[in-house]
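J.: What follows is a protein structure lacking sequence information:
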């Protein structure tokens, strides 16, 4: 039973790390899109 608990904790840590990476990637992509939008002249307002 102890092994299962440890394994579950490891899986939780992995999932948490993946979520952190995903969040960081999302924010980076958002920043890139914002920069691209600012560098382009607004087409139609």
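T.: Looks like it arrived, so ask away. Just so it is clear, the structure is predicted and the values come from calculations on it, not from any experiment.
J.: okay, CA-based contacts and neighbour counts for the rest of this
T.: Fine.
J.: now the strands: where do they sit in the protein?
T.: Using DSSP state E, the chain contains no strands.
J.: That one: helices as residue ranges?
T.: Using DSSP state H, the helices of the chain run over 2-39.
J.: Would you mind measuring from residue 34 to residue 24?
T.: Taking C-alpha to C-alpha, to the nearest Å as the measure, residue 34 falls 15 Å from residue 24.
J.: Ignore what I typed, I meant residue 6.
T.: For residue 6 relative to residue 24 (C-alpha to C-alpha), the value is 27 Å.
J.: repeat for residue 39
T.: Counting by C-alpha to C-alpha, the separation of residue 39 from residue 24 is 23 Å.
J.: okay, pairing it with this:
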């Protein structure tokens, strides 16, 4: 695992720990999607 992959995986883990409630649910999904897409781009390059 590269350093970038490790950082993104930790960020995703931190995001999942936060409570998903109220208005923040869409922000959480948005940020999570961006992190996952970034990881996919790093994997394919």
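T.: Received, thanks. All values derive from a computational prediction rather than experimental measurement.
J.: Run a quick neighbour tally on the aligned residue in the first structure for residue 30 of the second structure.
T.: With TM-score structural alignment as the criterion, residue 30 of the second structure lines up with residue 13 in the first structure. Using other C-alpha atoms under 10 Å, residue 13 of the first structure has 12 other residues around it.
J.: do the same with residue 28 of the second structure
T.: 17.
J.: Residue 38 of the first structure now?
T.: The tally of other residues near residue 38 of the first structure (other C-alpha under 10 Å) stands at 10.
J.: Trace it over to the second structure, please.
T.: Checking TM-score structural alignment: residue 38 of the first structure goes with nothing.
J.: Let me know the distance separating residue 38 of the first structure from residue 29 of the first structure.
T.: Residue 38 of the first structure sits 14 Å away from residue 29 of the first structure, going by C-alpha to C-alpha.
J.: circling back to that earlier point, counting neighbours, go ahead and name the busier of residue 39 and residue 24 of the first structure.
T.: residue 24 (12 against 9).
J.: which residue in the second structure lines up with that one?
T.: Residue 24 of the first structure maps onto residue 41 in the second structure, by TM-score structural alignment.
J.: Identify the residues contacting that match.
T.: Taking C-alpha atoms under 8 Å, 6 or more residues apart in numbering, we find residue 41 of the second structure in contact with no residue.
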